[in-house]
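> Attaching a predicted model along with its sequence, questions to come.
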Amino acid sequence: NGSPFAAIGVTGLTTLAVRFIKLGISLERIQPGKPQQNGRHERFHLTMLPLAMAPEVDHAAQQAVFDAFRQNYNAERPHEALAMDVPADHYRPSLRRLPDRLPEPDYPAEAAVRRVRSSGEIKWNGDLVYVAAALAGEVVAIEESEAGIWTLRFHAHPLGIIDKKTKRLVRPSALQPRPAGAGADTGLQGGEL
């Protein structure tokens, strides 16, 4: 839930999260204040903490330290979670290739499509509705349910519902992201850095 992965606001989106969505990667969030739900990630931060506590004097020197850390972490240091193997022993490149161009969203013909303005807003029924600054320039879809509820989404990712009274985007509990471990395909292998 920390930056650069999540932001404050109804959508919780950052520019990195937007890129992930465009690549078809599902976002998963842990409950606020529950780092134990993401123990492997938190343990990695603890391992990397000494690098953050004593940064190098310039970018080149810092990159050299990161490169040495990556080599040690992935190819030399055994991991208890991997039966004392190193991550390099288990790594397999993804069969999916990174696309040359990020795909455009495929919205149904009945959806109202809006481009998010540089201010993070869309025009809807004569009003400006704030969505997210991270989505500036992107195209979102508004779909009306049979009950007359306007749901906003970006690619397959639900963003919220436009409240008819307040003309604001709200995030009902039904649209909350799935809890961590619910099966999103990130293309990364465990222990990979």
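Noted; the coordinates are in hand. Nothing here was measured: the structure is a model prediction, and the numbers come from that model.

> drop to CA atoms for contacts and neighbour counts, all remaining ones
OK.

> Just give me the longest helix of the protein.
For the chain, the helix with the greatest residue count under DSSP state H is helix 39-53.

> Following the chain past that one, name the next helix or strand.
helix 59-71 (DSSP states H and E).

> still on that earlier bit, let me know the angle separating the longest helix of the chain from helix 59-71.
150 degrees (axes from the mean of the first three to the mean of the last three Cα atoms, to 10 degrees).

> got the buried residues for helix 39-53?
Using 16 or more other Cα atoms under 10 Å as the test for burial, helix 39-53 gives no buried residues.

> so what does that helix touch, helix or strand wise?
Using 3 or more Cα pairs under 8 Å, 6 or more residues apart in numbering; DSSP states H and E, no helix or strand is in contact with helix 39-53.

> Included below, for side-by-side comparison, is a second structure:
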Amino acid sequence: MTETTKLGVSRRGVLGAFAATLVVAAPTYSNAFGLLRGAGDIRRVRMYSGRTGESLDTIYWIEGEYIPEVVKEINHFMRDWRSNDTIKMDLRTIDIMAAAHSLMDVSEPYMLLSGYRSPATNAMLRSKSGGVARNSLHMKGQAADLRLKSRSVGQMAKAAEACASGGVGRYSRSNFVHMDCGPVRHWGG
């Protein structure tokens, strides 16, 4: 439900205008991982999905606060596209994605290959590939598989690993990087 003022301006519209002003006024992020430590004033995520044709370019965190309406949009965007099921994505994963993106200093959005996976989707993928974990963090909304055209798997993985905040998997043959908010670890080549 959207709250609208007498002038016809919604709360979301006001937040969007405020966020846009911050983007213009905010200094460029330094190449440090202060975002997860509370040093960033804003956090932004940019993604598109080749599976659904959807795009997302949004500020989801301002001055220490997640924006609930935007978080809901992220949850929907990162849904299991096969079943259309959604889950509350773990915001630590979104923070890792945003911080790694900032460290790479790119404007290109991530291509989201996989966000949330329902247990049925995970089981189906597991039956077709040995690289899918039985208890995948994707099923908990704690992982994302991502690709960038302008950066190599190695560059993406190094940026995610610099965050030291979760798991990073390199899938060079398939040209994507797995990022999650589980224990700090890395694998692949």
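It's in. Because the structure is a prediction, the values reported are computed rather than measured.

> Next, the TM-score between them, please.
Here the superposed chains carry a TM-score of 0.23, computed using TM-score structural alignment, normalised by the length of structure 2; 65 aligned residues with a Cα RMSD of 4.8 Å.

> ok, which stretches of structure 2 are helices?
With DSSP H as the criterion, structure 2 has helices spanning 11-25, 68-77, 91-104, 119-128, 153-162.

> Any buried residues in the second one, and which?
Of the residues in helix 68-77 of structure 2, those with enough neighbours to count as buried (16+ other Cα under 10 Å) are 70-72, 74-77.

> likewise the longest one?
For helix 11-25 of structure 2, burial by neighbour count (16+ other Cα under 10 Å) applies to 15, 19, 23.

> quick one on the thing from earlier: would you list the buried residues of helix 68-77 of structure 2 in JSON lines and tack on distance to Gly169 of structure 2?
Putting the buried residues of helix 68-77 of structure 2 into JSON lines (distance: Cα to Cα, whole Å) gives the following:
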{"residue": "Val70", "distance to Gly169 of structure 2": "27"}
{"residue": "Val71", "distance to Gly169 of structure 2": "25"}
{"residue": "Lys72", "distance to Gly169 of structure 2": "26"}
{"residue": "Ile74", "distance to Gly169 of structure 2": "22"}
{"residue": "Asn75", "distance to Gly169 of structure 2": "22"}
{"residue": "His76", "distance to Gly169 of structure 2": "24"}
{"residue": "Phe77", "distance to Gly169 of structure 2": "22"}
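
> returning to that earlier point: reformat the helices of structure 2 as TSV; add distance to Ile62 of structure 2.
Below are the helices of structure 2 laid out as TSV (distance: least, Cα to Cα, whole Å):
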stretch	distance to Ile62 of structure 2
helix 11-25	8
helix 68-77	11
helix 91-104	12
helix 119-128	33
helix 153-162	22
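
> To Val45 of structure 2, which of these lies closest?
Val45 of structure 2 sits nearest to helix 91-104 of all the helices of structure 2, at 5.4 Å, using Cα to Cα.

> Next, the angle helix 68-77 makes with that closest one.
Angle of helix 91-104 of structure 2 versus helix 68-77, following the same axes, to 10 degrees, is 90 degrees.

> quick one: helix 91-104 of structure 2 to helix 153-162, angle?
120 degrees.

> what's helix 91-104 of structure 2 packed up against?
If you count contacts as 3+ Cα pairs under 8 Å, 6+ apart, helix 91-104 of structure 2 packs onto strand 42-48, helix 153-162, strand 176-180.

> out of the ones you listed, deepest packed?
strand 176-180 (a mean of 26; mean count of other Cα atoms under 10 Å).

> From the contact counts, what lies against it?
Packing contacts for strand 176-180 of structure 2, counted by 3+ Cα pairs under 8 Å, 6+ apart, involve helix 91-104, strand 143-147, helix 153-162, strand 167-171.

> want to throw those into JSON lines with distance to Glu65 of structure 2?
As requested, these are exported to JSON lines (distance: least, Cα to Cα, whole Å):
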{"stretch": "helix 91-104", "distance to Glu65 of structure 2": "12"}
{"stretch": "strand 143-147", "distance to Glu65 of structure 2": "22"}
{"stretch": "helix 153-162", "distance to Glu65 of structure 2": "23"}
{"stretch": "strand 167-171", "distance to Glu65 of structure 2": "25"}
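
> out of the ones you listed, nearest to Leu56 of structure 2?
Among those, helix 91-104 sits nearest to Leu56 of structure 2 (Cα to Cα), with 12.6 Å.

> now for the helices of structure 2, which one comes closest to Leu112 of structure 2?
helix 68-77 (9.2 Å).

> Now do that closest one and helix 11-25, the angle between them.
Using the same axes, to 10 degrees, the inter-axis angle of helix 68-77 of structure 2 relative to helix 11-25 is 90 degrees.

> I'd like to know which elements helix 68-77 of structure 2 is packed against.
On a contact count with 3+ Cα pairs under 8 Å, 6+ apart, helix 68-77 of structure 2 meets strand 55-62.
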